[in-house]
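K.L.:
Have a look at this prediction, sequence included:
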Amino acid sequence: MALPRRLIDPKTIYLEPEVRNFARGREALERFPDARLIEVASHARIPELFADEALAADWLRMKRDVLVLGVKKGLALRPNGRSADFIAPSTSNGCAMACSYCYVPRRKGYANPVTIFVNVEAISAAIARHAAKLGPKPLPNSVDPVDWVYDLGENGDLSADATITGTVRDLVAAFRDIPNAKGSFATKLVNRELLDYDPRGRTRIRFSLMPEGPSKVVDVRTSPIEERIAAINDFVEAGYEVHVNFSPVIVHEGWEPEWRGLFAAIDDTLSDRAKAQLKCEIIMLTHNAGLHEINLAWHPKGEDLLWRPDLQETKISQNGMANLRYRTPWNKTWLERLLRWRSEMIPYCEVRYAF
């Protein structure tokens, strides 16, 4: 397989001992037989990874050379209401890609390798129990008119995870048999192996898109924007529901022609069938001072776009973190402009939410 060697080829695997009791755990270990194995009591407490400030400069190498395998302990589901009705227990944390605006490393520390949770059967069962207790969705909402939607990849990218183990294949298969429920995840990687998973309309993939210029700077180790757009038709034909996620929207000098160019590329590329089912999310950039400091150690060029104190102000997020967002009322004005360009160029692409 080409993808695992390009994105991740671990020289070291940290693992909780019970990982060997699970089929997907054994599969991951067999896939990388030459890796050095280090047993740990908890996937979340590895001081030599997450507490070593010097590792920030080795950000990309750590993603390629290190893998963490664990067993997901907490199986609670949380309400969402934006990308999904509920956030499902994650089968991963961290990502083999390295988008410099990603919120996950704001909490992880100075290294952000992939952690795969191998007890996918328990995670699928928790989702099935939750959906059964809810019963049919009583009313349509902005998430979905018919089904309860569960976000499966809040803290990672499942297209990349699928190059490591079969947990993603298992999740897609599980949703074929869960009444009134649909799985959903965002991705920046075109992994064509997923085309063979037979989702039968029960899994929604959200391809994250932004103009090619900024993407080349901040979407590190991801599939090119042109490739993501071109893949939409194929994934629709394979039985996925495919939406797009315009995120993050990075405002900078000359951003209007870039976004108009992106919308034109979508309109020129998508089939009539893909356009008919297309919806989107729009999320303006959120940044963070701690992440800014980490990024300066490995990718300072990206901060020229992301760190704009002249345009940003501090906002306290729902989880209590102090983040940077574009200043009020500029954020609203710029979002309204983007929405207007969308309505002019791809009016068939319904906006599910924007902020």
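P.N.:
Yep, that arrived. Numbers count the residues shown, from 1 in each chain.
K.L.:
Could you use CA atoms for every contact and neighbour count after this?
P.N.:
Noted.
K.L.:
can you pull out the helices in the stretch 51-200 of the chain?
P.N.:
For the stretch 51-200 of the chain, applying DSSP state H, counting those that start in this stretch gives helices covering 59-65, 105-108, 120-134, 158-161, 167-175.
K.L.:
now the longest one: how far from the chain's centre is it?
P.N.:
By that I understand helix 120-134. Using C-alpha atoms, centre = their mean, to the nearest Å, the mean C-alpha position of helix 120-134 is found 21 Å from that of the whole chain.
K.L.:
Repeat that for stretch 186-197.
P.N.:
Centroid separation between stretch 186-197 and its chain, computed with C-alpha atoms, centre = their mean, is 12 Å.
K.L.:
do the same with stretch 323-342
P.N.:
22 Å.
K.L.:
just to revisit the earlier point, wait, which of the helices of the stretch 51-200 of the chain is closest to Asp234?
P.N.:
helix 158-161 (14.9 Å; C-alpha to C-alpha).
K.L.:
So which elements touch that closest one?
P.N.:
The contact analysis (3 or more C-alpha pairs under 8 Å, 6 or more residues apart in numbering; DSSP states H and E) places helix 158-161 against helix 167-175, strand 181-187.
K.L.:
coming back round to it: could you say which one of the helices of the stretch 51-200 of the chain comes nearest to Arg24?
P.N.:
Closest to Arg24 of the helices of the stretch 51-200 of the chain, according to C-alpha to C-alpha: helix 167-175, at 6.8 Å.
K.L.:
what about versus this one:
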Amino acid sequence: MGLSRDLIDIRTIYHEPAVTEFPRGREILDRFPDARRIEVPSHWNIPALHGNAGSVEDWVRIKRSTLVLGVKKGLAMRPNGRSAHFIAPSTSNGCAMACAYCYVPRRKGFANPISLFVNVEAVCAAIRRHAERQGPLPEPDSVDPALWVYDLGENGDLSVDAAISDTVRDLVSLFRTLPNAKASFATKAVNRDLLAYDPQGKTRIRFSLMPERIARVVDVRTSPMQERIAAIDDFVAAGYEVHLNFSPVILYEGWEADWAELFAAIDDGLGAAAKAQVKAEIIMLTHNADLHAVNLGWHPKAEELLWRPEIQEAKVSQGGGANLRYRTGWKGRWLARFTALLAERLPYCSVRYAF
């Protein structure tokens, strides 16, 4: 089964004029024939959504019921080196889920529903050209032992996007045909429709996991942890490489006990095939003053966990944003404690990277 109408029930579609010129654009519009259509000059320029502080009160309703369709302009690959070698051009932006720590609203405004880009053929062609230019991976590295890895879902969640269009299926199919490349995306949703996509080992799904008690506060509208863990064996059997994304690691009184409990649930839930291929990435929480202000308008309880100035410090991100992270020195100690706990409880799960 796919995803429920509780997560997505599209009633309004904002779209750029050119969307109807693309087969994928027409397919999506046909899929929601009763939705109200509003033409806009740009998917980035929708005053009713972007930068409208009044939308905070309607945060979840907008995410459930609103869809934005546009045409992707930039098709460049960006070097990465952490989760992937390259960040591919996004086929989406925004999400139907509402995680309180998500960085995308920092750039996009208050309400941040899914935006889908309908020129998927151009995106796939750009990825193919780029992969062909790379040749074989020169040597194994922390990203992958054999293949160039392209992150597909930097600004959204492809498991959710797949409930709206066939773009994710198209991307999985593309990487099946690229001998030197592999796709990768992180997800907080279990969409079992993806089990039929036949990835043949060429798509890596990173299931994001955190202690359930904390997820109930900050992982708003996502699949429960036990459902994510229960899906891992099935996705491995379906031909996916499945890694774990421990993200974000949030510090609070009792965090180590909660993570130990989660690691025990993972160990109990994974079969031999999943354990033999699983790896992890660890990402400590980064927060942001502007997002803090937004969250106070719709979900102040989350900020009790996320906004901890007594143990955080200002940091300018790679993108130039002013963020908060756990204090240097202390962050290293906490990260060392986390990795030691992981090694003790899940000794077969090596860490690809941590920061």
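P.N.:
Yes, it's here. Not measured: the values here are computed from a predicted model.
K.L.:
overall similarity of the pair, as a TM-score.
P.N.:
With the length set by TM-score structural alignment, normalised by the length of the first structure, the two chains reach a TM-score of 0.99; 355 aligned residues with a C-alpha RMSD of 0.9 Å.
K.L.:
and the helices of the stretch 51-200 of the first structure, which is most packed in?
P.N.:
Comparing those by mean neighbour count (mean count of other C-alpha atoms under 10 Å), helix 158-161 ranks first with a mean of 25.
K.L.:
how far apart are that helix and its match in the second structure?
P.N.:
Averaged over the aligned pairs, helix 158-161 of the first structure sits 0.1 Å from the second structure after superposition, using mean C-alpha distance after the TM-score superposition for the first structure.
K.L.:
mind giving me a markdown table with the helices of the stretch 51-200 of the first structure and columns for distance to Phe235 of the first structure?
P.N.:
Shown next, in a markdown table, are the helices of the stretch 51-200 of the first structure (distance: least, C-alpha to C-alpha, whole Å):
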| stretch | distance to Phe235 of the first structure |
| --- | --- |
| helix 59-65 | 27 |
| helix 105-108 | 29 |
| helix 120-134 | 23 |
| helix 158-161 | 12 |
| helix 167-175 | 13 |
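K.L.:
Glu237 of the first structure is nearest to which of these?
P.N.:
Nearest to Glu237 of the first structure, of all these, is helix 167-175, at 15.8 Å by C-alpha to C-alpha.
K.L.:
Can you tell me how far the nearest residue to Leu49 of the first structure once chain neighbours are set aside is from Ala162 of the first structure?
P.N.:
Leaving aside its sequence neighbours, Leu49 of the first structure sits nearest to Ala111 (C-alpha to C-alpha, 6 or more residues apart in numbering; 5.8 Å). From Ala111 of the first structure over to Ala162 of the first structure the distance is 21 Å, taken as C-alpha to C-alpha, to the nearest Å.
K.L.:
More neighbours: the two, which one.
P.N.:
Taking other C-alpha atoms under 10 Å, Ala111 of the first structure and Ala162 do not tie; Ala111 has more neighbours (26 against 18).
K.L.:
I'd guessed the more buried one sits against Leu55; true?
P.N.:
Yes: with contact defined as C-alpha atoms under 8 Å, Ala111 of the first structure and Leu55 form a contacting pair (6.1 Å).
K.L.:
so what sits against both of these two?
P.N.:
When C-alpha atoms under 8 Å, 6 or more residues apart in numbering defines a contact, the residues bordering Ala111 of the first structure and Leu55 alike are Leu49, Met62.
K.L.:
Helices along the stretch 251-355 of the second structure, start to end?
P.N.:
255-269, 272-277, 289-298, 300-306, 330-345.
K.L.:
Tell me which of the helices of the stretch 51-200 of the first structure lies nearest to Val220 of the first structure.
P.N.:
helix 59-65 (9.1 Å).
K.L.:
mean deviation of the closest one from the second structure?
P.N.:
Mean deviation for helix 59-65 of the first structure: 0.8 Å (mean C-alpha distance after the TM-score superposition for the first structure).
K.L.:
So which bit of the second structure is that helix matched to?
P.N.:
Here helix 59-65 of the first structure aligns to the second structure at residues 59-65, judged by TM-score structural alignment.
K.L.:
So which residues lie in contact with that stretch, not counting its own?
P.N.:
Residues contacting stretch 59-65 of the second structure (C-alpha under 8 Å, 6+ apart): 6-12, 95-98, 110-114, 298.
K.L.:
got the contact list for the longest strand seen in the second structure?
P.N.:
In the second structure, with assignment by DSSP state E, the single longest strand is strand 241-249. For strand 241-249 of the second structure, the external contacting residues (C-alpha under 8 Å, 6+ apart) are 186, 201-210, 232, 235-236, 274, 277-286.
K.L.:
List the ones among those residues that fall in strands.
P.N.:
Per DSSP E, the contacts of strand 241-249 of the second structure map to strands at 186, 203-209, 279-284, 286.
K.L.:
farthest pair in those residues?
P.N.:
Greatest spacing in those, by C-alpha to C-alpha: Thr203 and Thr286 (27.1 Å).
K.L.:
what's the spacing between the equivalent of Glu18 of the first structure over in the second structure and Asn155 of the second structure?
P.N.:
In the second structure, the residue matched to Glu18 of the first structure (TM-score structural alignment) is Ala18. For Ala18 of the second structure, the distance to Asn155 of the second structure (C-alpha to C-alpha) stands at 22 Å.
K.L.:
Counting neighbours, go ahead and name the busier of those two.
P.N.:
It is Asn155, of Ala18 of the second structure and Asn155, that has more neighbours when counted by other C-alpha under 10 Å, with 19 against 15.
K.L.:
And that one, how far from Leu305 of the second structure?
P.N.:
23 Å.
K.L.:
Leu324 of the first structure contacts Leu311, doesn't it?
P.N.:
No: the criterion here is C-alpha under 8 Å, and Leu324 of the first structure misses it with Leu311 at 9.6 Å.
K.L.:
neighbour-wise, which of the two wins?
P.N.:
Leu324 (22 against 15).
K.L.:
Report the contact partners of that one.
P.N.:
By C-alpha under 8 Å, 6+ apart, the neighbours of Leu324 of the first structure are Thr286, His287, Asn288, Ala289, Gln312, Glu313, Thr314, Lys315.
K.L.:
Filter these down to the buried ones, PyMOL style.
P.N.:
Buried members of the contacts of Leu324 of the first structure, defined by 16 or more other C-alpha atoms under 10 Å, are picked up in PyMOL with:
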select buried, resi 286+287+288+312+314+315
